[in-house]
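**Q** Test case, fold it:
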Amino acid sequence: MRQLVRTAPAALPATLRAPLAMTAALATAVLVALGILHFHESGLTGIDAALLPSIDGVQPPWRYVALVFDFGGEPIGSTILVALLALVCFLVHRIRTAVLTVLGVVATVAVTTLLKPIVGRTIHGEFLSYPSGHTALATALAVVIALLLADRLGWGRAPAVVLVLGLAVVAGVAMGWAEVALGAHYPTDAVGGFCAALAAVPATAWLVDRVAERL
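**A** Purely as a prediction, here's the structure:
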């Protein structure tokens, strides 16, 4: 098993290390800045005040769509998605990516879980909201899928970066919209969750590769 991990393709392709490191640094800066801006806040301000009235409280059939997305971020739904993606990675002999699927999601969820009580932003008076764990999880899974596809397709740096960021944006926007539409988060909570995943997953992938290379 040790040999399989050591010789497996990298979780973070070499061509993506530098651009995703810069993306992670920028995402971390935005995550921290939004956390400071909304520190112990519970009201609507700025972009949230402008966007929330037009998004919050969607009616059927869009509400049903939002609930489907939301289920993917719940414990049962997320466990199913992580297990399926890890299994696919294992079946296509991407052992490190299978490990990243689990550890990347764990790291991302850990970041959002730790930040919520620190930032102390609330919605509906009592629920900690910043950053959005659902949005972070969806974005994290999208990044892992994109890393797997970029490696399998053998794309160059530019198209691979577009693929990773493109899938991350699609997943982040979809889940972020669902969480705001269901009244669970402010729009900037979703942005924070998106940034948490962009910061945590590449760092975890780099760590997985470093440990695997030293086995």
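**Q** hey, let's count contacts and neighbours off CA atoms from now on
**A** Fine.
**Q** Can you list the buried residues in whatever helix or strand T135 lives in?
**A** In this assignment (DSSP states H and E), T135 forms part of helix 133-153. By neighbour count on 16 or more other C-alpha atoms under 10 Å, the buried set for helix 133-153 is 133-148, 150-151.
**Q** So which residues make contact with the helix or strand where A110 lies?
**A** Under the criterion of DSSP H and E, A110 resides in helix 95-119. For helix 95-119, the external contacting residues (C-alpha atoms under 8 Å, 6 or more residues apart in numbering) are 4-5, 8-11, 35-36, 38-40, 82, 85-90, 128-133, 136-137, 140-141, 144, 148, 193, 196-197, 200-201, 204-205, 208-209, 212.
**Q** Compute the inter-axis angle for it and helix 133-153.
**A** Following axes from the mean of the first three to the mean of the last three C-alpha atoms, to 10 degrees, one obtains 160 degrees for the angle between helix 95-119 and helix 133-153.
**Q** Now do the buried residues in helix 95-119.
**A** 95-109, 111-113, 115-116, 119.
**Q** please give me the structure for this one as well, since I'd like to look at both together:
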Amino acid sequence: MRELSGRLITALVSCLILAVVFGYVASSIGNGSIVQFDTTIIHFVQGAEAPWLTEVMKVFTTIGSTKAVIAISAITLGLLLYFRQKAQTILFLIVIGGTAALNLVLKLFFQRARPDLNRLIEISGYSFPSGHTMMATSLYIILAFILWRNARKPGRILYVMSAMFMIGMICISRIYLGVHFPSDIVGGISASTFWLLIATSVYAIFMNKRRTNSHFSIR
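**A** All right, here's what the predicted structure looks like:
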């Protein structure tokens, strides 16, 4: 119980920090004070432009697309249902569905236009926060979370590192291809991580309560 309480406190503090970060980025976009930050990073990332690298970045941005997320999610749900992981199935649906809904609401609220400095692919829609970033963050972190809980210790670090790699490359690809500002990325990571912490914290409380009730019923 003490361990769970400690985790919940950590999650609460983290959520507050993420909310502050998101609020700061959003307000900075509104007053224009984040332009220098965005421009500097865009020039740095796009300064590495090369034909082969462009193709690599297109691959990663495709992996973060809606179709890819739906495909990966469908496979994950199929496996979870096959192994009868009902609680984790519900958690996965809440995380992915909630992230998609949150991104849509935030985009419609802020209605930020996409950058036009050096766009290598064409895409429509609003820019802030990045949908690719939010979905990638939620998808790969929740996959790592589920694998962490079900796998043996030797493979756990690999799951986390793989998730971080995929998130990082998808985020960089959006800046490199000229369809997102770096602040869109920061906002997307903050928003999706905020939602992830809420979902996994509720899941932890539910699982702890279920274990406690099971313990008392056995006794």
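**Q** got the contact list for the residue positioned nearest the centre of the second structure?
**A** With distances taken as C-alpha atoms, centre = their mean, the residue of the second structure nearest its centroid is T137 (1.9 Å). Applying C-alpha under 8 Å, 6+ apart, we find T137 of the second structure in contact with I167, I189, S192, T193.
**Q** Translate the last one into the numbering of the first structure.
**A** Put plainly, it is T193 of the second structure. In the first structure, the residue paired with T193 of the second structure is L198, using TM-score structural alignment.
**Q** still on that earlier bit, residue in the first structure paired with the residue nearest to the centre of the second structure?
**A** Using TM-score structural alignment, T137 of the second structure lines up with T139 in the first structure.
**Q** how far away is that match from L198 of the first structure?
**A** Using C-alpha to C-alpha, to the nearest Å, one gets 8 Å for the distance from T139 of the first structure to L198 of the first structure.
**Q** so the match of T193 of the second structure sits in a strand?
**A** No: looking at L198 of the first structure with DSSP: H, G, I helix; E, B strand; the rest coil, it is helix, so not inside a strand.
**Q** What is the burial count for it?
**A** By the measure other C-alpha atoms under 10 Å, the count of residues near L198 of the first structure is 28.
**Q** Strands along the first structure, start to end?
**A** In the first structure, the strands defined using DSSP state E lie at 122-123, 127-128.
**Q** Nearest to W177 of the first structure, out of the ones you listed?
**A** Closest approach to W177 of the first structure among the strands of the first structure (C-alpha to C-alpha): strand 122-123, 15.9 Å.
**Q** with the second structure superposed, average distance for the closest one?
**A** Here the mean offset of strand 122-123 of the first structure against the second structure after fitting is 1.7 Å, by mean C-alpha distance after the TM-score superposition for the first structure.
**Q** Translate M22 of the first structure into the numbering of the second structure.
**A** With TM-score structural alignment defining the correspondence, M22 of the first structure maps onto V13 in the second structure.
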